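K.L.:
Predicted model and sequence follow; I will ask about them next.
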Amino acid sequence: MSDRYGTDVLSGDWRAPRGGRAVPTEAESGLVVEDVQTGFVGAVVRVEKAGGMQVLHLEDRHGRTKGFPLGPGFLLDGKPVILTPPTAESRQALAQARAATSRTASGSRAVAHAPARVAAGSRIFVEGRHDAELVEKIWGDDLRVEGVVVELLEGVDDLSAVIRDFAPSRDRRMGVLVDHLVPGTKEDRIVRAAEKLPQSRWVRILGHPYVDVWQSVRPARLGLTAWPVIERGRPWKESVLAELGWAHRNQADVARGWKQILGSVRSYGDLEPTLLASVEELIDFVTVPQED
């Protein structure tokens, strides 16, 4: 027999909010949640104690990080949750999962506990220290596994002489990364001359179109839509720092500026594709056996 008055409106959890009651949820690393009060959406990067309370740190898709008190006030997939500290069991499970699928900053699969190989005969040469530090940050793990050393050229003006001194061969290959390798430039002429050397068969010279390796960092990592355009004749790095509103008076300021730029780089996804393609090809050239 049907109930002409329907169900009892007071039965059940009638005091529950329209979106449902908040469910306790562990704040595991990588969990994406929204702070109800501010609308900030980000992935959990860490939970720590600060000032006698548990603080949750979220990182949004732009790389910005904010801290929030751990507890209620968050949404997960649109549903309210109360975030709780991750348990030891969940941390262990997460660590095991990461170990099984971990990647280096370059995106390749990490080799756990692999010692660096004895340096091979092949080398990758880059123009300056900033280039070397960027290559180390992204590809350092890969290069150590392969036993490949990165060396500094301190400019490419004497590239042909460096190639002759290095004496490349089939088992002693030479990869070179050149800044601002654009048709018609001084760098382009130097590279064309070097490629005519008899030893060039065992040399691969690649580059990127940027005035400096700084520009290979995606500008969004610094909150920019594009890198500043500096007119010819002005010192490039100091002028870029000035445009960004950073200290730029001396070499120490340049070093601090580069440290901040490099610190914004987390993985290969923060670099421009042109640089990525060149470095990856150079690594393949000096590590993968080629036919005679």
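P.N.:
Perfect, I can see it now. This one's a predicted model, so the numbers in the text were calculated from it and none came from an experiment. Residues are numbered from 1 along each chain as shown.

K.L.:
drop to CA atoms for contacts and neighbour counts, all remaining ones
P.N.:
Noted.

K.L.:
Make sure I have this right: Pro183 is in a strand.
P.N.:
No. Assignment of Pro183 by DSSP: H, G, I helix; E, B strand; the rest coil gives coil, placing it outside any strand.

K.L.:
what's around it, how many residues?
P.N.:
10 (other Cα atoms under 10 Å).

K.L.:
Same question for the one 5 residues further on.
P.N.:
For Asp188, the tally of surrounding residues (other Cα under 10 Å) stands at 17.

K.L.:
list the contacts for the closest residue to it other than its chain neighbours?
P.N.:
Beyond its immediate neighbours in the sequence, the residue positioned closest to Asp188 (Cα to Cα, 6 or more residues apart in numbering) is Leu181, lying 5.6 Å away. With contacts defined as Cα atoms under 8 Å, 6 or more residues apart in numbering, the neighbours of Leu181 are 187-188, 206-210.

K.L.:
let's bring in a second one:
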Amino acid sequence: MNRPPGGYDRYGTDVLAAGRPKKRELPEVAAETGLVVEDVETGWVGAVVRVEKSGGLHVVVLEDRRGKTRTFELGPGFWVDGVPVRLVPPVAAGAAGPVRTASGSYAVAGARARVARASRILVEGLHDAELVEKVWGADLRVEGVVVQPLHGVDDLAAAVREFGPGPGRRIGVLVDHLVSGSKEWHEAVAVAQRVPGAAAHVLVVGHPYVDVWQGVRPARLGLAEWPVIPKGRPWKEGVLAELGWPHATQADVARGWKRILGSVTSYADLEPALLGRVEELIDFVTGDSADR
């Protein structure tokens, strides 16, 4: 996948400028929905909810991690990822210039979804599938790759074997918490031992996070880091409690995840350890030999 110059005047136009320090130009950042920013003057940290005009001015509405909102005028006076920036309105749809997908790839103009390949990418659960779809969905449709949730990896070898991997039918698997000695690590080892043809037609990769939620950069939620939840306490409910969000029911968990997912607008909102693994799987299932 492809990932993403300015003029230079050596003399300038102000003959007295040589004796004065140059004013630093702030980088411009589009106030896209979900972008987490900090207002320097007030210290307010929140995600962009919308940009609108008010009294002839462009303003941005920011929502903090407790769901409260405040409105600020666009322009200088903001920080993004610890860097001072000038917030500007998002680029209107249809503006000139190359279009990129959420994964950072160049969009293929006029491309239609390809008929689904026999090859598949399997992920642990629905949240994993939704996150992959949000960031890589446009690329996957062009490639004809379907992402399917497994709803757990208690018997990963059996699940992979059921898909019948072989020539022209590659299976890529994304596993949470794939660290040496973990339950997930043992399940991955079992695939290699118990699935015929696994060495050539199956790729199991994983990230180190307890849950795919942690693959989202904590700064997108106004956090320095994800909360540490003690063993024995349900992880997702514990995270929501630490965030001050409702967490008593499964419906609360579902709504909490939607808020987290809503903070993701592109690959830049995800941790590299997750990004690399997903792209590795896409490359594997779309490789030249996958359809032979």
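P.N.:
Structure's in. What do you need? Only a predicted model underlies this, so the values are computations on that prediction, with no experimental measurement involved.

K.L.:
care to give me the TM-score?
P.N.:
Overlay of the two chains. TM-score (TM-score structural alignment, normalised by the length of structure 1): 0.72; 238 aligned residues with a Cα RMSD of 3.4 Å.

K.L.:
still on that earlier bit, what lines up with the residue nearest to Asp188 of structure 1 in structure 2?
P.N.:
The equivalent of Leu181 of structure 1 in structure 2 is Leu178 (alignment by TM-score structural alignment).

K.L.:
could you measure that match against Lys236 of structure 2, distance?
P.N.:
For Leu178 of structure 2, the distance to Lys236 of structure 2 under the criterion Cα to Cα, to the nearest Å works out to 18 Å.

K.L.:
what does Gly168 of structure 2 give?
P.N.:
From Gly168 of structure 2 over to Lys236 of structure 2 (counting by Cα to Cα), the distance is 38 Å.

K.L.:
next one: Ile229 of structure 2
P.N.:
The gap separating Ile229 of structure 2 from Lys236 of structure 2 is 9 Å, by Cα to Cα.

K.L.:
How about Val173 of structure 2?
P.N.:
When distances are taken as Cα to Cα, Val173 of structure 2 and Lys236 of structure 2 turn out to be 22 Å apart.

K.L.:
Neighbour count for the two, which is higher?
P.N.:
For Val173 of structure 2 versus Lys236, the count of surrounding residues by other Cα under 10 Å is larger for Val173: 24 against 19.

K.L.:
What residues sit buried inside whichever strand in structure 2 runs longest?
P.N.:
Looking across structure 2 with DSSP state E, the single longest strand is strand 45-54. Neighbour counts over strand 45-54 of structure 2 (16 or more other Cα atoms under 10 Å) mark 45-51 as buried.

K.L.:
Now tabulate these in a markdown table and tack on distance to Val160 of structure 2.
P.N.:
As requested, the buried residues of strand 45-54 of structure 2 are exported to a markdown table (distance: Cα to Cα, whole Å):
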| residue | distance to Val160 of structure 2 |
| --- | --- |
| Val45 | 44 |
| Gly46 | 41 |
| Ala47 | 39 |
| Val48 | 40 |
| Val49 | 41 |
| Arg50 | 43 |
| Val51 | 46 |
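
K.L.:
So what does Arg161 of structure 2 match up with in structure 1?
P.N.:
Aligning on TM-score structural alignment places Arg161 of structure 2 opposite Arg164 in structure 1.

K.L.:
Return the residues in contact with that match.
P.N.:
Arg164 of structure 1 makes contact with Gln199, according to Cα under 8 Å, 6+ apart.

K.L.:
By how much does the helix or strand it falls within deviate from structure 2 on average?
P.N.:
Following DSSP states H and E, one finds Arg164 of structure 1 within helix 159-166. Average distance, helix 159-166 of structure 1 versus aligned residues of structure 2 after superposition (mean Cα distance after the TM-score superposition for structure 1): 1.2 Å.

K.L.:
and that helix, how far out from the chain's middle?
P.N.:
Taking the mean of its C-alpha atoms, helix 159-166 of structure 1 sits 32 Å from the chain's own mean (Cα atoms, centre = their mean, to the nearest Å).

K.L.:
okay, the angle between the next helix-or-strand element following it and helix 159-166?
P.N.:
Helices and strands here follow DSSP H and E; after helix 159-166 of structure 1, the next one along the chain is strand 174-178. Put simply, strand 174-178 of structure 1 runs at 160 degrees to helix 159-166, going by axes from the mean of the first three to the mean of the last three Cα atoms, to 10 degrees.

K.L.:
residue ranges for the strands of structure 1, please.
P.N.:
If you assign secondary structure with DSSP E, the strands in structure 1 sit at 23-26, 32-35, 41-50, 53-59, 65-69, 74-76, 79-84, 123-126, 149-152, 174-178, 203-207.

K.L.:
give me the number of residues near the equivalent of Gly128 of structure 1 over in structure 2?
P.N.:
Alignment note (TM-score structural alignment): Gly128 of structure 1 maps to Gly125 of structure 2. Here the count is done by other Cα under 10 Å, and Gly125 of structure 2 has 19 residues near it.
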